[in-house]
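Trainee: no FASTA, just this:
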């Protein structure tokens, strides 16, 4: 691949766009929430307790309801997940993460649409998937393939 002045200019614009995203309020809020979540002792205890139980959960899943600890593990995993998800720092982080993902999805749609209205941009968000911006084979049959 040859480095033409057009490619270099395109890469410079991409770097400028990335820098603008990094300097945005959304990324700043994401980093603040991530820091709060990672430094709060109680939040980390909830996350670690859930992660440690996940290993046992995966073992129980291999045997299903025939595993001797099936009911206990299934009940505990739901309880620990609920505790973790209801933690204010985890909840705030997830909201910030969704906001950042939304920004990145919007940028992807803008860039893809600037190239062609037929560009398929996998956003993972049904809000952005229209007929002209379908997700292809993973978009629920909108690509009309026979797969």
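Mentor: Done, it's in. Fair warning: this is a prediction, and the values are worked out from it, not measured in the lab.
Trainee: contacts, neighbours, all on C-alpha from now
Mentor: Noted.
Trainee: ok, the spatially most central residue of the chain to residue 48 distance?
Mentor: Nearest to the mean C-alpha position of the chain, by CA atoms, centre = their mean, lies residue 101 at 6.5 Å. Residue 101 sits 25 Å away from residue 48, going by CA to CA, to the nearest Å.
Trainee: Got another one to weigh against that:
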């Protein structure tokens, strides 16, 4: 690929946009929430323990109720997840993540639409989804009106 003046302009604009996002209120709130969670040693240890439990959960799921630790792991994962979900710092981090993701979705939507109305734009927010046809695939009985 030959680097042209247009490519340099696009790269410069992308870096400028990236810097603007990094300096946004949403990014700053995310960084603060992240620090609040991961600089709390006890909470960070809880999260690591939960990650290890999730690995056990995946192992148990492979064998289902026939796994010897099935009941213990299934109960413990629900208890630990609930405890983490109710932690104010974790909840604030999730909110901050969602707000930053919404900003990224908006930027992606604007960029995609500036190229073409038919560009598919990946998004966690259905409002910014470019797929106007189905809510699922046709083969799975989605809500579309197409025929196979």
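Mentor: Ah, there it is. A quick note: this is a predicted structure, and the numbers were derived from the prediction, not measured.
Trainee: what's the TM-score here?
Mentor: Superposed pair, TM-score by TM-score structural alignment, normalised by the length of structure 1: 0.86. Supporting alignment: 141 aligned residues with a CA RMSD of 2.1 Å.
Trainee: picking that back up, which secondary structure element is home to the residue nearest to the centre of structure 1?
Mentor: Assigned by DSSP states H and E, residue 101 of structure 1 belongs to helix 88-115.
Trainee: That helix maps to which residues in structure 2?
Mentor: Under TM-score structural alignment, helix 88-115 of structure 1 corresponds to residues 88-115 of structure 2.
Trainee: With structure 1 overlaid, how far apart is that stretch on average?
Mentor: Overlaying structure 1 shows stretch 88-115 of structure 2 at a mean distance of 0.5 Å from the equivalent residues (mean CA distance after the TM-score superposition for structure 1).
Trainee: Give the buried residues for that stretch.
Mentor: Using 16 or more other CA atoms under 10 Å as the test for burial, stretch 88-115 of structure 2 gives 89-90, 92-106, 108-109, 112.
Trainee: got it, and stretch 41-53 of structure 1?
Mentor: For stretch 41-53 of structure 1, burial by neighbour count (16+ other CA under 10 Å) applies to 43-44, 46-47, 50, 53.
Trainee: cool, and stretch 125-140 of structure 1?
Mentor: Of all the residues in stretch 125-140 of structure 1, those buried under the rule 16+ other CA under 10 Å are 128-129, 133-136.
Trainee: circling back to that earlier point, chain center to the match of helix 88-115 of structure 1, what's the gap?
Mentor: Relative to the centre of its chain, stretch 88-115 of structure 2 is centred 9 Å away, using CA atoms, centre = their mean, to the nearest Å.
Trainee: So which bit of structure 2 is stretch 27-34 of structure 1 matched to?
Mentor: Aligned using TM-score structural alignment, stretch 27-34 of structure 1 spans residues 27-34 in structure 2.
Trainee: ok, and what's touching the matching stretch?
Mentor: 21-22, 89-90, 92-93, 96-97, 100 (CA atoms under 8 Å, 6 or more residues apart in numbering).
Trainee: Can you lay out those as TSV showing distance to residue 80 of structure 2?
Mentor: TSV is the format used below for the contacts of stretch 27-34 of structure 2 (distance: CA to CA, whole Å):
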residue	distance to residue 80 of structure 2
21	34
22	32
89	15
90	13
92	18
93	17
96	22
97	21
100	26
